[in-house]
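Novice: Fold the following for me, if possible:
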Amino acid sequence: MSGWNPGGQPPFDPQAGHRPQPGPYPPSPPNGPYPPPHGGHPPQIPHPYGPPPNGPRPYPPHPGPPPASGPFQRLRQRIGPIHTARRVFKPSRPGIVDDALVARVQKIRTFVGLGAVAWVSMSYKLANSLDGIVDDRTHQSWISVLMLCVTYPFAVGLLLALADPSARRELLRRAAKPFGAMVSIVAAMALFPALVLSGFAEGKFATNPGMTVVTFAVALLILGWVLPFIFWGVGLGLVYVFRTADIHETVPPLLAITLVWETTLVDLFTGAYAGVPGPLYALFLLGAPASVTAVGLWELHRLRAHRGIAVRDMLMRQPGPPS
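Specialist: From the prediction side, this is the model:
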């Protein structure tokens, strides 16, 4: 017996005239274990991962993001500033239509606009440094938030006046969450002047070790929670127009168009781009409202053409009887 012949069968020698003894398993038939069908071709064995004969394979639904694995992650998702801002400022009405293409175009327009403003500010010495540009954009964003807070009640009042009387209670209920988002961002911003005016920021109340610990804890809370909530909330509030899609999908583009022209009037009367040459001044003064108006009208067109949602639908008027 050799290593290459573990069965111990001697090799076939035609001069000796002996053949190896058959093994314990019978030989395979020449055409394989399956009889050939008519035509002599071997049978086609279906692939185990191919589509079933009666239709496409039913894949299981996507499981989605895995849940938080630890207590710290669960606590962060529940009370963290960024997650809280998302819950407060993103629309969440059941059945709401969300167009990913429109959101992508809005983000591109926003980044292009910020880059153009930064270039003009540095080229024509409207800002001395990058910090000045950031401060200017932050100030303008906050002005936009305040103007939207002022415009929103008038817009809701006009909507209620034009809507069907039977739908006014439902519209008021939908308008509550956008109003709550505005109140939350204004209250968070009002915390800072309140701390300064009360003397708390200067350590006025840190008169003993206990109050010193309280002052330090409040400062940590403001730096670690309130500031991220404000910055994230202002960004989400402007992108989602303070979740006014909870009222109706056509309200955000209409409010965005109104807000950007109001901001343009403020820039015009306050001399926002003083020192910029005439043609470039007109371009940067009218570029933002023109682009926002174009995107808003395009969004309204997509809602009407692809979703069947028109501006008149937010009035919730019942169709009249056929004539």
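
Novice: okay, CA-based contacts and neighbour counts for the rest of this
Specialist: Fine.

Novice: what's the next secondary structure element after the longest helix seen in the chain?
Specialist: Assignment by DSSP state H gives helix 130-162 as the longest helix of the chain. Sequence order places helix 168-198 as the next helix or strand after helix 130-162, per DSSP states H and E.

Novice: One more, please, to line up against the first structure:
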Amino acid sequence: MVSRRQQSGFSSDAPGCLVFLGTARAQAAAIFATPSPGRVTDPVIGRVQKTRAAVGAVTTFLMIWTYGVDGGWSEVFEDGVTKVFLAPLLLILVGPLVIGGFILYAPAEHRPLLRSRLRYPLKAVGWYLGIPVGAVAAAVGILFLARFLSDVSYVLGLLLYLAILVTGVPFAVWLVAFLAFASGAAARYAFNTADVHASLPAVLTAVLVWVLNLVSLGDGLPNGPLAVQLAAVLGGPLSVTAVSYWELHVLRTRYGVRIRG
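Specialist: Below you'll find the predicted structure:
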């Protein structure tokens, strides 16, 4: 039996702050990356995906190192953080269209079953949006209560403000860490859409990378010659699409997973 601490990725000898953040990671994994009967886990697919990501990161680093980037490395960091949180939101917006088209493309006799499984990604989306919204609503309510108590009794209001400071700051740090881990897991596993059909994450990933690319074009083309600019703009989406297509091929030939079977 694997403990929650082991799931967090930090041992009992790790500093308390790392264990604390590890609970956020474990909670995100429990919601968005829990293995299920509908999810096909192939180690070869995982290695290819990681290799593509590593090659893409190294290529991007070398291109920036050679030709520079407007805003410097801080701009690169901010862009990376933005994409981590933007990807799940784009999935929430674009995903229903892709999933709807996917179900319509599937054989008619399979559509009722696929629709019945939509509760799994909907539950994941609900957690992703509900936790931060609920936290903000609770914070606003507690602050209003503290203000009200301050009008009634200065001591009671002060004690509540101190309690908010002692408990609220660590929780805010935990919440940010949870959202970061949850955003990565939600984008990688496409909000547990493998529970609807094992092919859906690959299809959604291919669509998402092009949508993200279009959004990124709003910042302009990267520095460098035209050939480098085109490679930078198209290289990532094309490579991700190729890996997704190959993943669908592996799922079909090795595991018998077909969209129109």
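
Novice: Report the buried residues of the longest helix of structure 1.
Specialist: 133, 136, 141-142, 144-145, 148-149, 152, 155-156, 159-160 (16 or more other CA atoms under 10 Å).

Novice: so how far does that helix sit from its counterpart in structure 2?
Specialist: Averaged over the aligned pairs, helix 130-162 of structure 1 sits 2.0 Å from structure 2 after superposition, using mean CA distance after the TM-score superposition for structure 1.

Novice: Turn the buried residues of helix 130-162 of structure 1 into JSON lines, including distance to Val183 of structure 1.
Specialist: Compiled in JSON lines, the buried residues of helix 130-162 of structure 1 are given as follows (distance: CA to CA, whole Å):
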{"residue": "Ile133", "distance to Val183 of structure 1": "27"}
{"residue": "Asp136", "distance to Val183 of structure 1": "23"}
{"residue": "Ser141", "distance to Val183 of structure 1": "16"}
{"residue": "Trp142", "distance to Val183 of structure 1": "14"}
{"residue": "Ser144", "distance to Val183 of structure 1": "15"}
{"residue": "Val145", "distance to Val183 of structure 1": "11"}
{"residue": "Leu148", "distance to Val183 of structure 1": "12"}
{"residue": "Cys149", "distance to Val183 of structure 1": "9"}
{"residue": "Tyr152", "distance to Val183 of structure 1": "12"}
{"residue": "Ala155", "distance to Val183 of structure 1": "17"}
{"residue": "Val156", "distance to Val183 of structure 1": "16"}
{"residue": "Leu159", "distance to Val183 of structure 1": "20"}
{"residue": "Leu160", "distance to Val183 of structure 1": "21"}
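
Novice: count of residues packed around Gly287 of structure 1?
Specialist: By other CA atoms under 10 Å, 15 other residues sit near Gly287 of structure 1.

Novice: The aligned residue in structure 2 for it in helix, strand or coil?
Specialist: Counting by TM-score structural alignment, Gly287 of structure 1 corresponds to Gly235 in structure 2. Here Gly235 of structure 2 is recorded as helix under DSSP: H, G, I helix; E, B strand; the rest coil.

Novice: Then Pro94 of structure 1?
Specialist: Taken by three-state DSSP, the conformation at Pro94 of structure 1 corresponds to coil.

Novice: Now for the corresponding residue of structure 2 for it: which residues touch it?
Specialist: Matched by TM-score structural alignment, Pro94 of structure 1 corresponds to Pro37 in structure 2. Pro37 of structure 2 is in contact with Asp195, counting by CA atoms under 8 Å, 6 or more residues apart in numbering.

Novice: measure Pro37 of structure 2 to Phe178 of structure 2 for me?
Specialist: 25 Å (CA to CA, to the nearest Å).

Novice: So what would you say the end-to-end distance of stretch 159-168 of structure 1 is?
Specialist: Stretch 159-168 of structure 1 has an end-to-end distance of 9 Å (criterion: CA to CA).

Novice: what's the helix or strand containing Leu21 of structure 2 packed up against?
Specialist: Assigned by DSSP H and E, Leu21 of structure 2 belongs to helix 16-32. For helix 16-32 of structure 2, the elements it packs on are helix 4-7, helix 119-152, helix 154-188, judged by 3 or more CA pairs under 8 Å, 6 or more residues apart in numbering; DSSP states H and E.

Novice: could you give the angle of the last one to helix 16-32?
Specialist: Computed with axes from the mean of the first three to the mean of the last three CA atoms, to 10 degrees, the direction of helix 154-188 of structure 2 lies at 60 degrees from that of helix 16-32.

Novice: Check the offset of helix 154-188 of structure 2 from the chain's centre.
Specialist: 20 Å (CA atoms, centre = their mean, to the nearest Å).

Novice: can you check stretch 246-265 of structure 1 too?
Specialist: Offset of stretch 246-265 of structure 1 from its chain centre (CA atoms, centre = their mean): 19 Å.

Novice: coming back round to it: closest to Tyr67 of structure 2 out of the helices and strands packed on helix 16-32 of structure 2?
Specialist: The closest of the helices and strands packed on helix 16-32 of structure 2 to Tyr67 of structure 2 is helix 154-188. By CA to CA, the value is 28.6 Å.

Novice: And the helix or strand that the closest one is followed by against structure 1, how far off on average?
Specialist: Counting by DSSP H and E, the next helix or strand C-terminal to helix 154-188 of structure 2 is helix 200-216. Overlaying structure 1 shows helix 200-216 of structure 2 at a mean distance of 1.5 Å from the equivalent residues (mean CA distance after the TM-score superposition for structure 1).

Novice: May I see the buried residues of the helix holding Leu21 of structure 2?
Specialist: Under the neighbour-count criterion of 16+ other CA under 10 Å, helix 16-32 of structure 2 has 18-32 buried.

Novice: number of nearby residues for Leu172 of structure 1?
Specialist: Residues near Leu172 of structure 1, counting by other CA under 10 Å, number 15.

Novice: Apologies, that question was intended for Leu149 of structure 2.
Specialist: The burial count for Leu149 of structure 2: 18, using other CA under 10 Å.

Novice: How about the contacts made by the residue nearest to it when sequence neighbours are not counted?
Specialist: Sequence neighbours aside, Gly157 is the residue nearest to Leu149 of structure 2 in space, at 4.9 Å (criterion: CA to CA, 6 or more residues apart in numbering). By CA under 8 Å, 6+ apart, the contact set of Gly157 of structure 2 is 146-151.

Novice: and what of Ala310 of structure 1?
Specialist: 250, 300, 303-304.

Novice: hmm, try it at 7 Å
Specialist: Neighbouring residues of Ala310 of structure 1 by CA atoms under 7 Å, 6 or more residues apart in numbering: 303-304.
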